[in-house]
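# Would you be able to build a 3D model of this:
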Amino acid sequence: MSDVSWAQVAARRLARHGLAVSSASDVAPDADRVADVVSAMCGAHAQVASAAELSVGLRVPGATRALVRRALWSDRTLVKSRGPRGTVHLLTAADLPMWTGALTAMPTPPWEQSRALLTPQQTEQVLAAIADALAEAELTTAELTEEIVARTGAWAGERVMEAFQDRWPRWVAAMAAATRGGVMCHGPNRGRATTYTSPARWLPGFAPMAGPAALAELARRYLYAYGPATPAQFAQWLSATERWATGVFKSLDLAEVTVAGTRAWVVADDTDFPDDRPSGVRLLPYFDAYAVGCHPREQLFPGAAAERALAGGQAGNYPVLLINGTVAGVWHQRRSGRTIRVTVEPLRALGTGRQRALEAEVERVGEILEGKPSLTIGTVAVGPHA
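Now for the predicted structure:
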């Protein structure tokens, strides 16, 4: 068993997430390159579309939000669906069989309401109705409700599901199972309305991978991007139980290492760590995969960073300033037309070199989001997820 330093772990993760400092690539960015990056980071959280576009764009030299959108809606190398923790993510179309196979094989999350609002038979009816309605269509929630009710019965449209001071139709309780199982995914927005469609329109011949093989592959991908890691950290990433995650780890060929004295695991044939120290200044958006997926938290969010950049111990609710692979502040952007006002709150004074690197990173944020940025160093007054 080998002992590796936090610096080695951070340098390895930065490189694998496409966040290491490097010169601009001579290769023009394209949809395939975008997909490669999203696959390597095991999906990009996409509840906030602009955050997902920035998260991906930061990892692809020369990319803009337009390229990320093209990869998603035109070239369809990306697909918008549910990923880790049941949250909306950008995933690669090529990885979709793995994701759906793995998520379906996991224990049903305790927060899922389908068992309380639908019988198993009703759930099967709803899933079949969704598959039929979306086979060749992109439908809003209201349109999909009409189609499901027509195929199942009025019970599916009863507004019984609590939702943000409103009630959703009963069938929506099966939506998580439908996306998890590859029955539906997001289609392009129609104005401000979300649409849904069939994943087979993104990946012809699509079928979920067999559960055990999919779980093993997903765990190996996770350890490649976020390892060394423990079963508890893998469980937290997926919103599963530690006991279940421990069983998954035991089924794999893993090697044990220690990170600053703490036991963790990597895939047995992936035990190399760089000798170079992590470097660079990055501005990561809300729910960036690096900030959410990496552990130990006390190393990634040291000292004051834990108090300032975590919300109740949860990562992702604040955009973070990353220096040498470690959280060193928070930031916020406010857009008005093409103007993007960026406020960065470092937790310690920046030297001349880091100040220049931060200015360059703000310019890069502006390029990705296709706006004109300005930088203010000062207090970020807004709260988490503002």
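# Please make it C-alpha for all contacts and neighbour counts, starting now.
OK.
# what's near enough to touch residue 341?
333, 334, 335, 373, 374, 375, 376 (CA atoms under 8 Å, 6 or more residues apart in numbering).
# give me the element the third one is part of.
Meaning residue 335. Per DSSP states H and E: residue 335 is located in strand 326-336.
# Please name every helix or strand in contact with that strand.
Strand 326-336 sits against helix 297-300, helix 304-309, strand 320-323, strand 339-346, with contacts defined as 3 or more CA pairs under 8 Å, 6 or more residues apart in numbering; DSSP states H and E.
# repeat that for 6 Å
strand 320-323, strand 339-346 (3 or more CA pairs under 6 Å, 6 or more residues apart in numbering; DSSP states H and E).
# Not counting the first one itself, show me its contacts.
Counting by CA atoms under 6 Å, 6 or more residues apart in numbering, the neighbours of strand 320-323 from elsewhere in the structure are 280, 281, 282, 283, 284, 327, 328, 329, 330, 331.
# follow-up on the earlier one: residue 188 is nearest to which of the helices and strands packed on strand 326-336?
Residue 188 lies closest to strand 339-346 among these, at 25.1 Å (CA to CA).
# Here is a second sequence; please produce its structure as well for comparison:
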Amino acid sequence: MSARPRLTAQQRRARLGVRHLLLPGGKGAAVEQVAHALVGLHATDPATVYLAACARLAAPGVAEVERGLYDDLTLTRMLCMRRTMFVVPAELAPVVNASTARRVAAKERAHHAQLLLRAGGFTPEWIAATEEAALAALRVRGQATTAELAADVPALCERIVVSPGKPYESTQRVASRIMGVLAAEGRVRRGRPLGGWTSNQFRWSAAPPLAELPEAAAKADLARRYLASFGPATVDDLKWWTGWTLTDTRKAVAATGAVAVDLDEGTGYLLPEDTEPVPEPQPWAALLPALDPTAMGWRHRDWYADPDVRRPLFDRYGNIGPTVWWNGRVIGGWAQRRDGSLGYRLLTDAGRQARAAVDGEVERLAGWLGASRVTPSFRTPLERELAG
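A predicted model of the protein is given here:
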């Protein structure tokens, strides 16, 4: 009986550089190509979508990302894997919805309905009527902010006290809860920001319904796409990335026909057509943003980020900050200073060639950022220190 193939960490790093469009001569021509290469772009922090895409675009720029998000609508923002915001290719949205987002949305609806009932006595019937009124007002306006919709639908102006008696007690408008659930269910979508591209203020618009797909088939499809982009990966990696149960993850991997391979972390999986070694790519460096999909792509990270290097790059909740990469490894972190300039620190000695390549990436990033200011929503120890 033949031995199972073994993939070294070096071979995994080579695949990462090529497939995540990080090589100097292997970047994407369009934002849709980038989104497909990574399955989706993390979007909890609005700036991450732009920074992650532009790190992989041959001609980086805000306008290219906005074209896909707001003009051509070829990208869709969804609350999905791990109850996290992602921007995914529009044609992949039904798969993501059926495999993960649909269940997330159901939990969001149940949670918010219970919160509204407990905090203000708002019944499911009241919630349904308010939602329908908000959607009707949105259809009339075409696009609207939450405040504009509240002007049309007085019920949205109702307020509730969240976490009463706690140190973090707060008063919130019902509107944020109502619109959040409608967005999670894909009935409304976020439009262009009111301010610059880093702004959290935006308009809503109605969203067309997504095609309904069987959940098991959608899970298998998403698992195949993940393995094509992030493989080899363990079952534990995919379970963490999706938020699925262990049973569902195992079934999805089996449905892809994936081939088992030996990794330093244990058993990994590759698609059957993807078992040949990848040639060693040209040297490459990258500055990736906080919550970048590459950095957040696996649960087991030792093969691309040494534990000692990781410590100052993560916050206490497990969110990774801006990172500096060299040939498939995290070697440091970066930040934008108060004056707009960029600074970085290498946490391991990668040599003169690496430093020169990183300097080139700093210049590239500064070139398209221009006068824009970017502060991660989740701040990490090194990012805070470098930012000043």
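# picking that back up, any idea which of the helices and strands packed on strand 326-336 of structure 1 is most buried?
Stretch with highest mean neighbour count among those: strand 320-323 (a mean of 25; mean count of other CA atoms under 10 Å).
# Could you give the residue range in structure 2 aligned to that strand?
Strand 320-323 of structure 1 corresponds to residues 323-326 of structure 2 when matched by TM-score structural alignment.
# Once aligned, what mean separation remains between the matching stretch and structure 1?
For stretch 323-326 of structure 2, the mean deviation from structure 1 after alignment is 0.9 Å (mean CA distance after the TM-score superposition for structure 1).
# starting at the chain centroid, how far to that stretch?
18 Å (CA atoms, centre = their mean, to the nearest Å).
# quick one on the thing from earlier: could I get the helices and strands packed on strand 326-336 of structure 1 as a markdown table with distance to residue 57 of structure 1?
Converted to a markdown table, these look like this (distance: least, CA to CA, whole Å):
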| stretch | distance to residue 57 of structure 1 |
| --- | --- |
| strand 320-323 | 16 |
| strand 339-346 | 16 |
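# Could you work out the end-to-end span of stretch 16-26 of structure 2 for me?
Start and end residues of stretch 16-26 of structure 2 are separated by 12 Å (CA to CA, to the nearest Å).
# Mind listing residues that contact it?
27, 37, 56, 284.
# buried set for it?
16, 17, 18, 19, 20, 21, 22, 23, 24, 26 (16 or more other CA atoms under 10 Å).
# Also stretch 231-244 of structure 2?
231-244.
# Ok, stretch 356-369 of structure 2 next?
357, 358, 359, 361, 362, 364, 365, 366, 369.
# excluding its backbone neighbours, what's nearest the residue mapped onto residue 220 of structure 1 from structure 2?
Matched across to structure 2, residue 220 of structure 1 falls on residue 224, judged by TM-score structural alignment. For residue 224 of structure 2, ignoring the flanking residues on the chain, the nearest one in space by CA to CA, 6 or more residues apart in numbering is residue 256 at 5.8 Å.
# got the contact list for residue 292 of structure 1?
Counting by CA under 6 Å, 6+ apart, residue 292 of structure 1 touches 315, 316.
# give me the number of residues near residue 97 of structure 2?
27 (other CA atoms under 10 Å).
# What does it correspond to in structure 1?
Counting by TM-score structural alignment, the partner of residue 97 of structure 2 is residue 100.
# Output the residue interval of structure 2 matched by the longest helix seen in structure 1.
Counting residues, the longest helix found in structure 1 (DSSP state H) is helix 352-369. Helix 352-369 of structure 1 lines up with residues 352-369 of structure 2 when matched by TM-score structural alignment.
# just stretch 264-271 of structure 1 next, same as before
The aligned range for stretch 264-271 of structure 1 is 268-275, by TM-score structural alignment.
# Quick check: end-to-end length of the matching stretch?
12 Å.
# Residue 296 of structure 1 versus the closest residue to residue 275 of structure 1 other than its chain neighbours, what's the distance?
Nearest non-adjacent residue to residue 275 of structure 1, counting by CA to CA, 6+ apart: residue 8, 6.4 Å away. Distance check for residue 8 of structure 1 against residue 296 of structure 1: by CA to CA, it reads 13 Å.
# same deal with residue 100 of structure 1?
For residue 100 of structure 1, the distance to residue 296 of structure 1 (CA to CA) stands at 28 Å.
# Quick one: distance of stretch 218-230 of structure 1 to the chain centre.
That offset, for stretch 218-230 of structure 1, works out to 14 Å (CA atoms, centre = their mean).
# Repeat that for stretch 209-222 of structure 1.
For stretch 209-222 of structure 1, the distance to the chain centre is 17 Å (CA atoms, centre = their mean).
# which outside residues touch that stretch?
In contact with stretch 209-222 of structure 1 (CA under 6 Å, 6+ apart) are residues 97, 98, 101, 102, 105.
# Since that was my last question, I'll sign off now.
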